[in-house]
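Kindly generate the corresponding structure for this input.
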Amino acid sequence: MASKCIFPTISEDIPLNTPVRYYPRVDDEFLKVTKTKLSLTRYPEEQDGVAEDDWSQGAKVKEVRRLARFWQDKHDWKAQEDRIQQMSEHFLVRLDVPGYGILDLHFLHQRSKSSNAIPLLFCHGWPGSFLEARHVLTPLTTPSPQHQDLAFHVIVPSIPGFGFSPAPRRPGLGPTILARAYKQLMTSVLGYTSGFATQGGDFGAFVSRSIALQYPDLVLAQHLNMFPVPAPTLLRAPKAYLRWCLSCFLYSDFEKSSLEVRTNFEHDQSGYLDAQKTRPQTLGFALGDSPVGLLAWFVEKFHDWVDVKGNRALEDAEIIDLVMMHWIQGATPGLRFYREAFWGGRRDAEETFERWVGVPTGVSMYAREQLHCPRDWAAQVANIVFWREHGAGGHFSSLERPEQFVEDMRAFFECPAVQKSVDSHLGCATAKM
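Prediction:
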């Protein structure tokens, strides 16, 4: 049975845990209104004496104007929509999540032809979406000549309110609850009851950690490309703490640089986080009504978090696609997830990086990732069996450096500790779909 609705929705008559094919389509009238709004934008003016490459006040007017004109005059959403549909099969499913209730979820499920493929849950973040997997889906599901016995069944859910996942109907959906929903998707819906691996960056890192904390017997291994663990203390990790105190002598150039990036993020680039976690709905009026407002909000993040190195690491169409994944639902649902994750005394997200996770863990660090840490910081809370540092790349590693991303995944899953975990869990397990 197929769903061809303009915006993501699923019939009340569909039984729980029953996937429904979904064909992403955005209404022509909505696209027309978007173009009209783009044409009516009032832009701010740059101050005199501000350098061309000085982004210290936020997104540069020239760059936002250029991208807005591209969006208005050249971006072909219908062609992009066709490409999105061709990424993989799209589904909607209705879940009854413990501790929350009914939740609708959009996901992609791309199965490998390999008989021993490993189920892999790909968890995206903000301001990303399931599109972060677009360049790595096929390579991950296909064995390579160098890794002939290694492939994955890749499952890519959308955080509710992001892209084509319907916005949550009520408050309370943070990383802990979302982890339960993803576990239910993997086991009750798709049948990966013997276990599965996870991969996550940004919010996906928090959700991946939460799945391992709540369901350690199900997680074969997890790979992260962001690791926002707290700094070591003398009592908790004395060796790491003392090494940190002597970092000017003992840290590598990569470690020193990565902590400079992290400090700069915490001091100069994290204002958006405070706004989104405290008053997301107020901010949503502006970002959900102005396509250029949302574009500028995202462009600043892409500039700061992507390893541009003098060039645009993301193509213009790719940037607009990422913005569209939040524009179609009015931006606010994605902002609200920050409140659920970080506000109200729950510390839902932070706690996932303060507790020990024993499953085999791999970490890939990219030069422009904002929340880096040295390996001995990560070892406080994770069973690190794979660690790789890259001098190029940033926050959106699967989009910026897909070849490195895939190679790291393959190398991680060939680690003896991971192979042992996979062999002990999977056996001849098969999925429903």
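
okay, CA-based contacts and neighbour counts for the rest of this
Fine.

residue contacts, the residue nearest the centre of the chain?
In the chain, the centroid-proximal residue (Cα atoms, centre = their mean) is residue 124; its distance is 2.0 Å. By Cα atoms under 8 Å, 6 or more residues apart in numbering, the contact set of residue 124 is 130, 132, 158-159, 200-204.

For the comparison step, fold the sequence that follows:
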Amino acid sequence: MVSYTQFTLETRAFRLSTPPEALQELRDLVRLSKLGPRTYENSYAGGKYGVEYEWMAEAKERWADGFDWTAVEARVNEFPNIKAKVVDDDGATYSIHFIGLFSQRKDAIPLMCIHGWPGSFLEFIGFLSALKAKYTSENLPYHVIVPSLPGYGFSDSPPVDRDWTLQDSARLLHKLMEGMGFEGGYAVQGGDIGSYTARIMARTYDSCKVLHLNFCAMTCPEEAADTPLEAYEREALERSDKFVKFGTAYVMEHATRTATIGFVLSSSPLALLAWYFNPLHVDRLITDKLGRIGEKFLTWTHETPSMDEILASVTLYWLTQTFPRGVYPYRQEVIDDTHGSMTDAECRRVIKDGAKRYMFHPDPKYYCEKPMGYSWFPYEIVPVPKAWAATTGNLVWYRSHEKGGHFAALEQPEALLDDVEEFLKQVWGPK
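So this is what the prediction gives:
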């Protein structure tokens, strides 16, 4: 690793290996946890009111007696895993975990890819695998860094004695990139909360040269109000409207009762599983015009992830206590005492409208003057049209897709990789 990067940070190799007793405790807790009674809402409403009983019962059985976390560990350990000590401006030191790939090319482009909630670095395993299949370390065009955000996975928690914002997370990730010798310039890519963090980095730090997003949450800006939309954009926005109306209660819970929901979901792995899966799960009738009543799918994804993919992510969250440590961005997103200033009337409107407030992307303070790319996926929860996204920065590259949703790196890793590569070929000039 050190043969082709110039580290100034203290780093150590990290190998994922969970103690057997921790895995046994998790299996025991899953077996002992009760599902609760059958109800109309969880058994006969077609998923309209959340996760169904049959799915939870199947997941419980699989998690307790069939799911193999060690297979996930083995796949993760196929890639370099590093923990780096990042010193913040106030002298505090944070251990930040990242997984990635490093090139031996001197002209390799440093690229950071940032996850969101309820995601993790696991989302990008397919993305990294596609890179490994396409390139060797000798001809890989990039150094790819996929960090765990502070509070997520194997990264340290934010401090408990003061507030922590996405600006703080962005600062640490920027220091991580510079500390690995990439102060000459790097690219950043993000979806979900990672898109906010990535935009902050591009707007704030000179060495962050270009920005690629697959999430650009915002409402229609005045300057794009009269711009005609493509038919596929209108159709996607109709789905998004249903999601806002029926699928965003979790946002207010995260933002306004952050401590409470943290205790609740730390008390039972089944509670965490239900909550993790619940915001994704809706009746197909609500979101699709095909009329196949009761047929399930995930609104955040185009195709339902496998049971083991879901259990892998929830297991990571449980073993690392990620949920209570990593839910902090929602306070900032809904009722923000640090990012901007809201009038009392605006605060009341936010609560009345179900917290439909989007930060950073439409904020003029975070307009990205640097080259920006945007990948549009049809089952994104907030599928912002190209014309809207173009008002938030110097949009020089755009592509729409026919498949894929909110977790683009997980669902469509090859497509996202193609997008990022094409974008970088267009905007990254010779050093």
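
returning to that earlier point: corresponding residue for the residue nearest to the centre of structure 1 in structure 2?
Under the alignment (TM-score structural alignment), residue 124 of structure 1 pairs with residue 115 in structure 2.

Please enumerate the strands of the stretch 301-433 of structure 1.
Under the criterion DSSP state E, counting those that start in this stretch, the stretch 301-433 of structure 1 carries strands at the ranges 357-366, 382-390.

ugh, typo on my part, it should be structure 2
Remark: strands assigned in structure 2 by DSSP state E are 10-13, 81-87, 93-101, 109-114, 142-147, 186-190, 208-213, 281-283, 296-298, 368-376, 393-400.

Quick one: the ones you listed as TSV, columns for distance to residue 45 of structure 2 too.
Converted to TSV, those look like this (distance: least, Cα to Cα, whole Å):
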stretch	distance to residue 45 of structure 2
strand 10-13	49
strand 81-87	44
strand 93-101	41
strand 109-114	36
strand 142-147	39
strand 186-190	35
strand 208-213	36
strand 281-283	8
strand 296-298	11
strand 368-376	32
strand 393-400	34
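
Tell me which of those lies nearest to residue 47 of structure 2.
strand 281-283 (5.0 Å; Cα to Cα).

Buried residues in that closest one, which are they?
Using 16 or more other Cα atoms under 10 Å as the test for burial, strand 281-283 of structure 2 gives 281-283.

Return the distance of the alignment partner in structure 2 of residue 403 of structure 1 relative to residue 79 of structure 2.
Using TM-score structural alignment, the equivalent of residue 403 of structure 1 in structure 2 is residue 414. Separation of residue 414 of structure 2 from residue 79 of structure 2 (Cα to Cα, to the nearest Å): 18 Å.

One more: residue 300 of structure 2?
Distance, residue 300 of structure 2 to residue 79 of structure 2, by Cα to Cα: 27 Å.

Give me the more crowded residue out of those two.
A direct count of neighbours by other Cα atoms under 10 Å for residue 300 of structure 2 and residue 79 places residue 300 higher, at 23 against 17.

these two touch, right, the more buried one and residue 403?
No. In this structure, residue 300 of structure 2 is not within contact of residue 403 by Cα atoms under 8 Å, at 12.0 Å.

show me the contacts for residue 93 of structure 2.
Taking Cα under 8 Å, 6+ apart as the test, what residue 93 of structure 2 contacts is 85-87.

and it, what pairs with it in structure 1?
Match for residue 93 of structure 2 (TM-score structural alignment): residue 102.

swap in residue 158 of structure 2?
Checking TM-score structural alignment: residue 158 of structure 2 goes with residue 168.

wait, what's in contact with the counterpart of residue 284 of structure 1 in structure 2?
For residue 284 of structure 1, the aligned residue in structure 2 is residue 262 (criterion: TM-score structural alignment). Residue 262 of structure 2 is in contact with 323-324, counting by Cα under 8 Å, 6+ apart.
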